[in-house]
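Novice: Pasting the sequence and the predicted coordinates here, then a few questions.
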Amino acid sequence: MIDTMRAVAIDEHGSASVLKTRTLARPTPNPGEVLVRIRVAGVQLTDAAIRGGWVPPGATIEFPQILGNEFSGIVEALGADVHQFAVGDDVLGYRVLGCYAEYVSVPANQIVAKPPSVSWRTAGALSASGQTAHTALERLGARAGETLLVHGAAGGVGSMAVQLALHQGLRVIGTASRDNHPYLEQMGAVAVTYGSGQAERIMAAAPEGVDVVFDAAGHENLRTAVALTYDRSRIGTIVDIALARELNCQWISSDRSAERLRDLVDLCATGQLRVTVRAAYVLDETGEAHRDVETGHGRGKVVLLVDEGS
């Protein structure tokens, strides 16, 4: 049995140049865990933040540290007491670290079955952005008939929030670059150009007001939000924690669960939710993938093709 694998890890914090392809020990599933052979891994700004020195709450960084927190793949082996999956099952899931690799060992309650109609790339890029957006709408109490403003609406998390809100019966206004307006309009949102003067443009697009605001972009967009929405408990950000505290808005972290992920993948399977993958890189190009997501531009998600045939 092969006991090593290719993975991308860091030996120190720093720029994208610290990401190195390594040969490391293949994990063994503990009781309650599943070993997954990864086909596709999503690339998140969170991964870049960890690479730069941020440590997720409750996590421990141990060099060499494999990054990556979402994946799709095939069940390779089962730990003791795992009965809901079988070797050979197609799955997707999440883990705080360890997904930029050919194999990952993950608790069985952090994976779900991948429907045949959902591609490996969609499945590999769904969990992080999808669950974050889903959590945000839940935390902000978004309800059918209300108007939601999404800052950074064309990005990975923003585009998920737009689609989920529309599915729930909200009217959605999204800020984005002019190049991304057709993308948002195709989804059913009202597109507004971000930047100077955006408050006036938003008010023109929502003359009856904005009920809920979700900021997935930063750039002090919360200052615009508090001028548009009276109830600051219904304004949330995943980007600007310091400003959220200053303005008494919500800082939103993702409440990830298999149940939430299963709801999202079911929407994908029925064509009600679409994951846009704007760029795909192989493992040896992980540094380039990080530079891509750190630009803050572009629509949708970036993925790593761990299995280059995916």
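Specialist: Happy to help now that I have it.

Novice: Could you use CA atoms for every contact and neighbour count after this?
Specialist: Noted.

Novice: Which parts of the stretch 51-200 of the chain are helices?
Specialist: Under the criterion DSSP state H, counting those that start in this stretch, the stretch 51-200 of the chain carries helices at the ranges 120-139, 156-167, 181-187, 198-205.

Novice: Relative to Glu12, tell me which of the ones you listed wins on proximity.
Specialist: With Cα to Cα as the measure, helix 120-139 is the member of these nearest Glu12 (24.1 Å).

Novice: for the closest one, packing partners?
Specialist: Packed against helix 120-139, as judged by 3 or more Cα pairs under 8 Å, 6 or more residues apart in numbering; DSSP states H and E, are the following elements: strand 33-43, strand 70-78, strand 90-94, helix 156-167, helix 258-269, strand 277-282, strand 301-305.

Novice: List the buried residues for that helix?
Specialist: Within helix 120-139, the residues that qualify as buried are 120-137, 139, counting by 16 or more other Cα atoms under 10 Å.

Novice: Also stretch 270-277?
Specialist: In terms of neighbour count (16+ other Cα under 10 Å), stretch 270-277 has its buried residues at Leu273, Arg274, Val275, Thr276, Val277.

Novice: could those go into JSON lines alongside distance to Leu184?
Specialist: Shown next, in JSON lines, are the buried residues of stretch 270-277 (distance: Cα to Cα, whole Å):
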{"residue": "Leu273", "distance to Leu184": "13"}
{"residue": "Arg274", "distance to Leu184": "12"}
{"residue": "Val275", "distance to Leu184": "13"}
{"residue": "Thr276", "distance to Leu184": "12"}
{"residue": "Val277", "distance to Leu184": "15"}
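
Novice: Next up, a structure to set beside the first:
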Amino acid sequence: MSAAAVAPERAAAIVYEAFGGPEVLQVVEREVGRPAPEQVRVRLRAAGLNPVDYKIRRGASRYSFPLPITAGREFAGVIDAVGEAVEDFAIGDRVFGSIPQGAFSELVLVCADVIARVPDGVPLPVAGGLALAGQTAWDALDSQHLRSGDSILVSAAAGGVGGILCQLAVARGIEVIGTAGEGNHDWLRSIGVEPVLYGEGLLERLRALREHPVTAVFDLHGPDTIRAALEWGVPAERINTNATDPTPFGIRAVGRGAVRPSTLDALAGLVADGILRIPIAAEFPLAEARAAFERLETGHVRGKVVLTAGR
């Protein structure tokens, strides 16, 4: 079915017209047209929630979008139409990817250069929570140019980005210490991470684990980890955060760069090979986006909260 043969179709989407809590989210039906020449149209099957989604919704993010906003930044689904300039994808392909906003919609129009195929055997709910969190973890880890034998500390290690970053590091031969609540310690051990309880007394617990500080720190939680790392003796240029303002600490803020399909392909391949595990903490139908965000915003989520649609 070519783009020209595709009629516009009405689709439900999660939209908000004012900043605030989950209560501002609305289910809105809107018309989604045919893809432009360089686009595909994806029938949504799953879309991952990320902390940046609720920060944008609260008006508390460095990213700024004009209201009204169709929420969501990562998705997976099945292509149902392709633009005439698209050569690498076809109708029926299972794909996943990331866009600036608008992923929480039954139909998603997206440029073909920011998606990748979902390998056989990888469930779409898993793929739906992979693109944004996965490349954020990949790019942050690469920013420190680590080698096998190096060591790192990751805060919020059982979360969406943290869990992926930890597993990528372990696969590269890097020693990983991860902060988390006690309920996630066994899971962290199962993926090769040394768990440590976050909160008051963190520095003393870290020193009890290692005489010398780690090579680098990836903060996904907030200032407490950064302060402990600096006092432990980790150089400021070896501390990366995407959870707080780095300026008062003189550290780095490295998150995801431009979407790269080659990185998405690599991440999906690691999932298909069983090297990378993406736990799904909860699934909610698209229409229950408020409840999904309430679940995510309680904290202490292992892996991803995902919205689902279609069959």
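Specialist: That came through, no problem. Since we're looking at a predicted model, the values are computed, not measured.

Novice: Dump the helices of the stretch 51-200 of structure 1 into CSV; add distance to Glu76 of structure 1 as well.
Specialist: Output for the helices of the stretch 51-200 of structure 1, formatted as CSV (distance: least, Cα to Cα, whole Å):
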stretch, distance to Glu76 of structure 1
helix 120-139, 16
helix 156-167, 29
helix 181-187, 37
helix 198-205, 50
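
Novice: Any idea which of the ones you listed gets closest to Asn109 of structure 1?
Specialist: Across the helices of the stretch 51-200 of structure 1 (criterion: Cα to Cα), the nearest stretch is helix 120-139, sitting at 13.5 Å.

Novice: In structure 2, what stretch matches the closest one?
Specialist: Mapped onto structure 2 using TM-score structural alignment, helix 120-139 of structure 1 spans residues 124-143.

Novice: Neighbours of Asp81 of structure 1, how many?
Specialist: By other Cα atoms under 10 Å, 11 other residues sit near Asp81 of structure 1.

Novice: and it, what is it in contact with?
Specialist: Pro31, Gly32 (Cα atoms under 8 Å, 6 or more residues apart in numbering).

Novice: and the gap between the aligned residue in structure 2 for it and Pro35 of structure 2?
Specialist: With TM-score structural alignment as the criterion, Asp81 of structure 1 lines up with Ala85 in structure 2. According to Cα to Cα, to the nearest Å, Ala85 of structure 2 and Pro35 of structure 2 sit 10 Å apart.

Novice: ok, now Glu9 of structure 2?
Specialist: For Glu9 of structure 2 relative to Pro35 of structure 2 (Cα to Cα), the value is 12 Å.

Novice: who's more crowded, the two?
Specialist: Per other Cα under 10 Å, whichever of Glu9 of structure 2 and Pro35 has more neighbours is Pro35, with 24 against 12.

Novice: wait, doesn't that one sit right on Asp80?
Specialist: No. Pro35 of structure 2 lies out of contact with Asp80 (Cα atoms under 8 Å); the separation is 9.9 Å.

Novice: who touches both of the two?
Specialist: Arg41.

Novice: returning to that earlier point: mind putting the helices and strands packed on helix 120-139 of structure 1 in TSV, distance to Val106 of structure 1 included?
Specialist: Formatted as TSV, these follow (distance: least, Cα to Cα, whole Å):
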stretch	distance to Val106 of structure 1
strand 33-43	5
strand 70-78	10
strand 90-94	8
helix 156-167	23
helix 258-269	12
strand 277-282	22
strand 301-305	19
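
Novice: Which one of those lies nearest to Arg178 of structure 1?
Specialist: Closest of these to Arg178 of structure 1 is helix 156-167, at 15.2 Å (criterion: Cα to Cα).

Novice: which part of structure 2 lines up with that closest one?
Specialist: Taken onto structure 2 by TM-score structural alignment, helix 156-167 of structure 1 occupies residues 160-171 there.

Novice: Once aligned, what mean separation remains between that stretch and structure 1?
Specialist: Mean deviation of stretch 160-171 of structure 2 relative to structure 1 after superposition (mean Cα distance after the TM-score superposition for structure 1): 0.5 Å.

Novice: mind checking how far that stretch is from the chain centre?
Specialist: Distance of stretch 160-171 of structure 2 from its chain centroid, counting by Cα atoms, centre = their mean, to the nearest Å, is 12 Å.

Novice: same thing with stretch 89-108 of structure 2?
Specialist: In terms of Cα atoms, centre = their mean, the gap separating the centre of stretch 89-108 of structure 2 from the centre of its chain is 15 Å.

Novice: That stretch: end-to-end distance?
Specialist: End-to-end distance of stretch 89-108 of structure 2 (Cα to Cα): 15 Å.

Novice: Kindly report the same for stretch 248-261 of structure 1.
Specialist: Distance between the boundary residues of stretch 248-261 of structure 1 (Cα to Cα) amounts to 29 Å.

Novice: Going by neighbour count, which residues of it are buried?
Specialist: In terms of neighbour count (16+ other Cα under 10 Å), stretch 248-261 of structure 1 has its buried residues at Cys249, Gln250, Trp251, Ile252, Ser253, Ser254, Arg256, Ser257, Ala258, Leu261.

Novice: what's in contact with that stretch?
Specialist: 93, 109-112, 127-128, 130-136, 139, 232-238, 240-241, 244-245.

Novice: For Arg62 of structure 2, which residues are in contact?
Specialist: If you count contacts by Cα under 8 Å, 6+ apart, then Arg62 of structure 2 has Ile56 around it.

Novice: oh, I was asking about Ala76 of structure 2
Specialist: 42, 44-47, 94-97, 124-125, 127-128.

Novice: Grab the two from those residues that are most spread out in space.
Specialist: Applying Cα to Cα across these, the maximum distance is between Val42 and Pro125, 14.6 Å.

Novice: Would you check how far apart the nearest residue to Ala59 of structure 1 once chain neighbours are set aside and Leu283 of structure 1 are?
Specialist: Counting by Cα to Cα, 6 or more residues apart in numbering, Ala59 of structure 1 lies nearest to Val96, which is 7.6 Å off, once chain neighbours are set aside. According to Cα to Cα, Val96 of structure 1 stands 18 Å off from Leu283 of structure 1.
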